[in-house]
Structure formats: structure tokens, C-alpha cells
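Colleague: here's my sequence, what's the structure:
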Amino acid sequence: MTKLLQYRGRFAPSPTGPLHFGSLVTALASYLEAKSVSGQWLVRIEDLDPLREPPEATEKILSSLDAHGLSSDEPVRFQSHHHSDYQTATEQLLKACKAYRCSCSRKQLQAHQGRHPQHCRDGGSATKDQPFAIRFALSDEHCQWQDLLLGRQQQLVQAEIDDPVILRKEGFFAYQLAVVVDDMDQGITDVVRGSDLLDMTAQQLQIYRALNATPPNWLHIPVIVNEQGQKLSKQNHAPALDNCKPVENLFAALSALNQQPPQSLLCESVDNLLDWSRTHWNRRAVHLTSQ
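Modeller: Predicted coordinates for the structure are as follows:
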């Protein structure tokens, strides 16, 4: 008999500012999806880019999660502590000819419709004497997979044109590699994230295959938008959560996820509200918010 893996999910914010309502909705959805099946829920801080990360942001994010009763089942993982893991994966991909050095600028790539004028994928002119990024070498593919909320998904992947950077010229590891390595290392079985990341899935599937790993299940939820129809984000100046109103914030997040919480929950504690949420979590109802 095949032993089923225990559900292991995660919430992985970038510390570019304090937690806002859109982030809380994603965190709560991923938490409830895990806890509704007695799974584990982990927190990871994606601190890959120190140039964009205020020093106080991480503490503010973790304080907000704690105030809202969303506690990681394992010690918080920091990507900045795992550069050696990303380096090992990069070397593995280079050795397998699934990654390559690229010294092309964005301007050059745009001028050539995404093609590499220096023929980087073929060994080109990129040398260790000039700044270069390392890109993952995608294969042409009509990729299909099953999203747990959105159903059957299809994406066209174009080799060379879509090849993602996995190590930037500045020496920082990029999201597309780090997220795969982290999920592999932490044994993540299921990922709940915003639909703004949906387009990255097909590329990540190829990276998983190149690293001989099994990808997680994906569930993409609708993103929360402001009055202008823009995604709530730090770049769009989304206000920070008020940690003094966790019950109200969680109630609003449940409503945004179409869970139809009863008004009586507003008079309950954070723990009682989360208990109700775990018992009544309805993944299918979330999809109706985007209809």
C-alpha cells in the first residue's frame, strides 16, 4: 500500500515592507488549506534581495503573523541562510547543460525579441571576465497541469525567449531557482499562492524536472485589488495591517475568500475564529470570488 505524504504547505513573503491585507488573505488561505487536513504550515522569508529589504520589515511581518495567530509549525526559514543550497543547484544545472551564462543586457534582448545576440545558450561570448547572469535553459513545451482551484491549466513555454534568470549579474540568486530549491528541501507538498504567480508555474515545473524532483500541487487564489483595480502590494502603497485588530482583519480576509463567516465571530478571540475557519474551510467557495 502506498503511504500518503503528510500535507506540508508554506507562506513565503518577501520582506520589502510590512504585511498588508492582500498578504494576509494569501497567508490565511494557505494556513487553512493545510490545517483543514491536519497538515503542517511553514513560514519562509524570501530575503534574496538586500537592496529592496528594509531591515525592520522581517520583524514586522513575523509580528503581524503572530498577532493573527498564524504560527509556523517549524522554525522560520530565511533564504539568506541558504545561498550554498542555491549555488549547489546552480552548479548541478550548469553541469547538466540546463543552465548557461548570459552577458546580454535587457536592452539587447528586447531589441532581438528575446533572442540572445551573443548566442549565450550555445556557449556564446559570456566569460568570467565580464558581468553575467546565469539563466535556466527552458525547453519548448506546451505545458499542462491541474490547479487545485482553477482546474486544468495550459501554458506555452518558449526556449531561449522565456529563459528565466536564476543568478543575477549582481550576484543575487533569483526567485525562480530559490523557490524550487526551498520547496524541495522543506518537503513542500502543496503551494497556495496568488494567481499573479500563475504564469511562473510552467517554468518552475521544468526546473523541478531538471533537478530530478517531484513538484508540489498548486492552488492559485484570486489576488486582492484596490479601488483602482491594482493588486494590493507594497509597490502600490498598500497600508500595513493594524495588529491591534486581528479578529477584524481575519474576518475580512475570510469574507474576501468567500467563506461567509457569521457576524458572531467578530466577538470571538483569534483562536476561536481560527478554529471555526479550520472546521468550515471551503476551498471551492474561493473560486466563486473570481467569477
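Colleague: please count neighbours and contacts with C-alpha atoms only from this point.
Modeller: Will do.
Colleague: need the strands for this protein, in chain order.
Modeller: Along the chain, the segments classed as strands by DSSP state E run 8-11, 40-45, 77-78, 99-102, 133-136, 141-147, 151-157, 165-167, 190-194, 217-221.
Colleague: now the angle from the second one to strand 190-194?
Modeller: Put plainly, it is strand 40-45. Relative orientation of strand 40-45 versus strand 190-194 (axes from the mean of the first three to the mean of the last three Cα atoms, to 10 degrees): 50 degrees.
Colleague: which residues are contacting strand 40-45?
Modeller: Strand 40-45 has contacts (Cα atoms under 8 Å, 6 or more residues apart in numbering) with 6-15, 30-31, 34-35, 58, 71-79.
Colleague: quick one: the strands of the chain as TSV, columns for mean neighbour count and distance to Asn249 too.
Modeller: Formatted as TSV, these follow (neighbours: other Cα atoms under 10 Å; distance: least, Cα to Cα, whole Å):
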stretch	mean neighbour count	distance to Asn249
strand 8-11	24	18
strand 40-45	21	19
strand 77-78	18	25
strand 99-102	24	44
strand 133-136	24	40
strand 141-147	14	28
strand 151-157	13	29
strand 165-167	22	36
strand 190-194	22	18
strand 217-221	21	18
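Colleague: the structure of the following sequence is requested for comparison with the preceding one:
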Amino acid sequence: MATPQPYCGRFAPTPSGPLHFGSLVAAVASYLDAQAHQGRWLVRIEDVDKPRAVPGAADVILRQLEAHGLHWDGEVLLQSQRDAAYQAALDELQRRQLSYYCTCTRKQVKARGPYYTGYCRDKQRPPQGSAIRFRNDTPICSFSDRWQGQVTIEPAFASEDFVLYRRDQLYTYQLAVVVDDLEQGVTDLVRGADLLTPTAWQLTLWQQLSKRTPRLLHVPLALDAQGQKLSKQNHAPPLTEHQVAEQLQAAFRFLQLPEVVATDDPSVMLQQATASWRTKYLS
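Modeller: A predicted model of the protein is given here:
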């Protein structure tokens, strides 16, 4: 039998603005799980969609993490510097006939139905001006999640030929996140439940680029008073360095952990929360 890989988790924010409470919940959950497993915890800046990245936001995010005692292992990986790795993965998939060129616009795709129909699958489209789609012949429609239980994704979505490389010459998140997780040796994905649905695509890609898949834990989403997900697009207020203890306490409560006494040292609070996480979610 193959030797299990040592635990490795990660937090991978998009630098479109500072972290907010919803981001903190995801960061704390992934950090605590890594600490409880005595594993590594990485930070990666997911700026593969370069036009969306806000100048200076990555530095702000890293300062916010440090202020909350969330110290990472190793160097911070920037997706914007990883084009060569993504292209190598694309080349491999093309060599194995697991991808194809597609000239369909979003408007054309939407006109044909809720999901892409494979319109360009068997057409010899030119590389110029085309997207590259994954030939999704063996989709994963169901998977086990440590928080959510057994998750089933709508088969029509799970089996869609999703985009790996956009017509505007940008690599997609779906490709980049899997390539990076594999290269960094990530074994466990602990993140928000908003990523449950695309997890089906990512697991399928994991299986094609590797013979393993990660363990999964998707925490519930933090919502605002109107029931909307806390996000930068919805103008969620940023974390403040003047309320670190209070913000950590709120994150622990959201993750259903016992109350942690507030101190001026966030590392002490995180140690207490790690012990609680180990008891609640690992036993």
C-alpha cells in the first residue's frame, strides 16, 4: 500500500480586496485543521484572473493574517507567476486528447441551455480566438465531505465540459487551483461551502492529472443580515487590526467551537481553538 502523504492544507484568497469575516472563517478553519493534524498550512494568492487583482491587496491580506496569528509555512505562492505550470498541464491534457478548442461565446452557450452542450467537441476549431475546454467524459457527481456529509452535484453540471483556458488568454481558476494543489502536495481542502459545486469539476481534474484526490471539508458560509454571502462584491466590511481577539472569538463561535478567552496574543487563542477543533472534528 502507498504511504499516505503528510497533511498539507492551504488558504487561498483572491486579492480583490481585504479580508472580511467570511474570509476569516475560512482561514481559521483551514489553519485549525492543519494544526490539529500537526500538518503544514500554506498561503497562496489566487490572482490567476489578473484583471481582478487589486494592486496592494495581497500585501494587505498577508498583514491581516499575521495580525490574527495565522502564520503560514513556506513561501507564499502567486498564481500570476505560474503561467508556465498551467501551460504544461494544458499541454498534457491536449496530448491525451482530454481537451479541445471552443469558439462559443457566453451568449451562444446561454442560448443553447443552462449548461454547455459540447457544441465544439467534434469540430476542428482553430487555436486563435478559441477557449480550451476539458473533455469531461468521466465526471465525478458525488463525493464525501467531512462537514457536509455525502454531497451530490447535479449531473448536468458535473459533466459539463468546463473551460481551462479563456478566449481572452487567461488560465481559469479550475485549472490553476488543481495544478497548484497537486504541485504543493495539498492533501486537504478546507474552505467555504460556496465552492461545493465546482468541487465536482476539480475532483475530476485531480483524477486526470493525478491518481489521488484530496480530503474535503466545506464550512458553512457567513451571511449578512439580508441572507447574502459575505463577500467583497457585497461590500462586506474588512477585518480591523484593532479587534483581533473579538474577530477570532466570533470565527470560533461560527465554527461551533467552545468559547475561547480573549487575550492580547492571538496565538494563545488559536492554540485553545486547535484543541477544541481536534476534539470536535477529528475524534
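Colleague: could you get me the TM-score between them?
Modeller: Once superposed, chain against chain, the TM-score is 0.93 (TM-score structural alignment, normalised by the length of structure 2); 281 aligned residues with a Cα RMSD of 2.1 Å.
Colleague: just to revisit the earlier point, can I get the strands of structure 1 in TSV including distance to Val179 of structure 1?
Modeller: Compiled in TSV, the strands of structure 1 are given as follows (distance: least, Cα to Cα, whole Å):
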stretch	distance to Val179 of structure 1
strand 8-11	11
strand 40-45	10
strand 77-78	12
strand 99-102	16
strand 133-136	14
strand 141-147	18
strand 151-157	19
strand 165-167	10
strand 190-194	11
strand 217-221	13
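Colleague: wait, which of these is closest to Leu24 of structure 1?
Modeller: Distance to Leu24 of structure 1, taken as Cα to Cα, is lowest for strand 8-11 among these, at 9.9 Å.
Colleague: and the contacts of that closest one?
Modeller: The contact list for strand 8-11 of structure 1 (Cα under 8 Å, 6+ apart) reads 26-27, 30-31, 34, 39-44, 187-192.
Colleague: how far apart are it and its match in structure 2?
Modeller: Compared with structure 2 after fitting, strand 8-11 of structure 1 has a mean deviation of 0.3 Å; criterion: mean Cα distance after the TM-score superposition for structure 1.
Colleague: run through the helices of the stretch 151-291 of structure 1 in chain order.
Modeller: For the stretch 151-291 of structure 1, the helices defined by DSSP state H, counting those that start in this stretch cover 175-185, 201-210, 246-256, 270-280, 283-287.
Colleague: what of the stretch 1-150 of structure 2?
Modeller: Assigned by DSSP H, counting those that start in this stretch, the stretch 1-150 of structure 2 shows helices spanning 21-36, 57-67, 83-95, 106-112.
Colleague: ok, which of those helices comes nearest Gln124 of structure 2?
Modeller: Gln124 of structure 2 lies closest to helix 83-95 among the helices of the stretch 1-150 of structure 2, at 13.3 Å (Cα to Cα).
Colleague: quick one: the closest one to chain centroid distance?
Modeller: Offset of helix 83-95 of structure 2 from its chain centre (Cα atoms, centre = their mean, to the nearest Å): 20 Å.
Colleague: which strands or helices does it pack on?
Modeller: Using 3 or more Cα pairs under 8 Å, 6 or more residues apart in numbering; DSSP states H and E, the elements in contact with helix 83-95 of structure 2 are helix 173-183.
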